[in-house]
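In: Starting from these lines, generate the structure:
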Amino acid sequence: MADSRQPPGAPGADSETVDFGYERVARPDKQRRVGAVFDSVADNYDLMNDLMSMGIHRAWKRFTISLAAVRPGESILDLASGTGDLAAGFAKKVGADGRVLMSDINHAMLANGRDRMIDRGLVSNVDYCLANAEKLPFADDAFDCVTIAFGLRNVTDKQAALNEMARVTRPGGRTIVLEFSKPALPGLGLIYDRYSFSVLPWLGKNVARDEDSYRYLAESIRMHPDQETLKGMMVEAGFVRCGYHNLTGGIVAVHRGYAA
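Out: Just a heads-up that it's a prediction; the model follows:
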């Protein structure tokens, strides 16, 4: 199934509506509908990630943690933190003198993440905050590193979120975005489309008992800005030395920018 739809920000996009998968919905409706998706998938989130990616998501996250180059004593904000895979890695690296703040707009996801961090024994240097990435409740220059993994595509106003990430990142600090992107290898896109629109909904229906949510997740990936577009959005937000690494043939990309 080839995708001919235009990504967000493409010419002719209606500023009064935004993408929700392949639908166009009123801006206030997207946050509500995305919230309903993650309320539904929260309890099966880790299992479904393993099944959908065949476990490869763990390697993507390890690479992201390495690229962030977190040091002892630093302050880290992990947006759309979900069940806390990145936050757990950062908590071990910043040590007792550092802090990791897990933030998510969805209460069910953040509650699951908190439970998993407690199960991991990571409680002394981890805090939690229910927050909208477009309007972060933090002071300017508050964090050494800001990360968001597989969450930016669900944000209603992606540019506003990137602007906020730039605002709360200390000068010289870095922001990392791990997200699905556009396959860069010849022929991979067609294979990936067939997998996404057949296997993912099947897994959603038969494992998570929620086919519609996983169809939305597949569609949201196709509507997310490609590598160069997202890099340009980070530059627009004020980041410098922006670049990205393609993983698994470009199915996923890790973008990094530094606060000026």
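
In: alpha carbons only for contacts and neighbour counts from here, please
Out: Will do.

In: Where does Leu217 sit, in terms of helix or strand?
Out: In this assignment (DSSP states H and E), Leu217 forms part of helix 211-223.

In: Which neighbouring elements make contact with whatever helix or strand comes next after that helix?
Out: Proceeding C-terminally, helix 211-223 gives way to helix 227-237 as the next helix or strand, assigned by DSSP H and E. Other helices and strands packing on helix 227-237, by 3 or more CA pairs under 8 Å, 6 or more residues apart in numbering; DSSP states H and E, are helix 158-168, strand 239-247, strand 252-259.

In: which helices and strands sit right next to the second one?
Out: Packing contacts for strand 239-247, counted by 3+ CA pairs under 8 Å, 6+ apart, involve helix 227-237, strand 252-259.

In: Ok, the first one next?
Out: Using 3+ CA pairs under 8 Å, 6+ apart as the contact criterion, the elements in contact with helix 158-168 are helix 227-237.

In: for the shortest one, same thing?
Out: Other elements packing on strand 252-259 under the criterion 3+ CA pairs under 8 Å, 6+ apart are strand 169-180, helix 227-237, strand 239-247.

In: next up, for comparison:
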Amino acid sequence: MKEIDDREWKIYVTKCTTGEWPVPPSFVSDKNNWLCRAIVGRVLYFIKDVEGALRVLSTIVNDVEPNLEDHPDQGMCEAEHFVLSLRDVADIIWKLTQNGDAALQYLDRAFAICRKFPYRFHTEARGDIWYRRLQVLAKSGRLEQAVADAEAMVKSEKQESHTPKPIIPDPLYDAVNPYIFYSLRFLAEEKHKEGKTAEACGLLAEAYEYFPLSEAGRRDVQKAKETEDVDAQYKAWAF
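Out: Predicted coordinates:
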């Protein structure tokens, strides 16, 4: 990958620090810091500069090894920055090429880091990576494998959870498991596509037992459960 020169970098930084969602310049100023490049690349993708995003993120995903011992009290750790960068590269490749194997290379690398990193992330990256992997499998003609993988994940995680616990105990997260939640969500969506909406609603009801819910979220769950019409109930789960 050709190195990004100062002029090109300045153009990318300007895009990130101006506009509707400006990023503080201090977050993205150092071209030689891969964490800055990770932020710039993801911001570029967020603002739909796909070419720029892939250009910047490509300088990271093939050349960097995140420090898995890094877990600051404030802000995201190296592992999370790296996982999110892999996620966006996979998404770009999938949308541009529809090449499932190419996208899965990056998602599988991200998933391996999620499983290996022993601390919680600040985002939903763990479940999101797994969910995207299932979606790519399904959309690239491997639906049976995706369903089997999702079902196997639910079973294995119920036996032994791989979700890191918070350093400070928090009852809100006692039952949280993003792998189970996103697996059940995927399975519910597939059941709905098959016209089995009642089964889909049952899977979503179970899924939210593994999702961190605020008081408002618990009210939404109860409202969805009490909705008798299955089509209306399925829509009610989208909160």
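
In: And the TM-score between these chains?
Out: Put the two chains on top of each other and the TM-score (TM-score structural alignment, normalised by the length of the second structure) is 0.29; 119 aligned residues with a CA RMSD of 5.8 Å.

In: would a markdown table of the helices and strands packed on strand 239-247 of the first structure with mean neighbour count and distance to Cys129 of the first structure be doable?
Out: A markdown table is the format used below for those (neighbours: other CA atoms under 10 Å; distance: least, CA to CA, whole Å):
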| stretch | mean neighbour count | distance to Cys129 of the first structure |
| --- | --- | --- |
| helix 227-237 | 18 | 23 |
| strand 252-259 | 23 | 23 |
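
In: Which one of those lies nearest to Arg114 of the first structure?
Out: With CA to CA, the closest approach to Arg114 of the first structure among these belongs to strand 252-259: 24.9 Å.

In: For Tyr192 of the first structure, which of the helices and strands packed on strand 239-247 of the first structure is the nearest?
Out: strand 252-259 (11.6 Å).

In: ok so, going back, make a markdown table out of the helices and strands packed on strand 239-247 of the first structure and add distance to Leu77 of the first structure.
Out: Converted to a markdown table, those look like this (distance: least, CA to CA, whole Å):
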| stretch | distance to Leu77 of the first structure |
| --- | --- |
| helix 227-237 | 17 |
| strand 252-259 | 14 |
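
In: re earlier: if we go by neighbour counts, what in the helix holding Leu217 of the first structure is buried?
Out: Within helix 211-223 of the first structure, the residues that qualify as buried are 211, 213-223, counting by 16 or more other CA atoms under 10 Å.

In: from the residues you listed, which single one is nearest Leu67 of the first structure?
Out: Distances from these to Leu67 of the first structure were compared by CA to CA; the smallest belongs to Ile221, at 22.6 Å.

In: any idea how far the closest one is from Ala111 of the first structure?
Out: For Ile221 of the first structure, the distance to Ala111 of the first structure (CA to CA, to the nearest Å) stands at 25 Å.

In: Wait, Val100 of the first structure touches Cys129, no?
Out: No. In this structure Val100 of the first structure lies outside contact range of Cys129 using CA atoms under 8 Å: 10.7 Å.

In: Tell me which of the helices and strands packed on strand 239-247 of the first structure sits nearest to Ile65 of the first structure.
Out: With respect to Ile65 of the first structure, and counting by CA to CA, the nearest of those is strand 252-259 at 10.5 Å.

In: and the angle from the closest one to strand 239-247?
Out: Angle, strand 252-259 of the first structure to strand 239-247, by axes from the mean of the first three to the mean of the last three CA atoms, to 10 degrees: 160 degrees.

In: how about JSON lines for the helices and strands packed on helix 227-237 of the first structure, with distance to Val199 of the first structure added?
Out: Rendered in JSON lines, the data for those read as follows (distance: least, CA to CA, whole Å):
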{"stretch": "helix 158-168", "distance to Val199 of the first structure": "28"}
{"stretch": "strand 239-247", "distance to Val199 of the first structure": "21"}
{"stretch": "strand 252-259", "distance to Val199 of the first structure": "18"}
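
In: got the residue ranges for the helices in the second structure?
Out: 6-17, 25-28, 34-46, 50-61, 78-97, 100-116, 125-139, 143-159, 178-193, 197-207, 215-225, 230-236 (DSSP state H).

In: Report the buried residues of the first one.
Out: Residues of helix 6-17 of the second structure classed as buried by neighbour count (16+ other CA under 10 Å): 9, 12-17.

In: Quick one: list the elements packing against it.
Out: For helix 6-17 of the second structure, the elements it packs on are helix 25-28, helix 34-46, judged by 3+ CA pairs under 8 Å, 6+ apart.

In: Roughly how far does Gly232 of the first structure sit from Ala259 of the first structure?
Out: Computed with CA to CA, the distance linking Gly232 of the first structure and Ala259 of the first structure is 15 Å.

In: Repeat that for Trp60 of the first structure.
Out: 23 Å.
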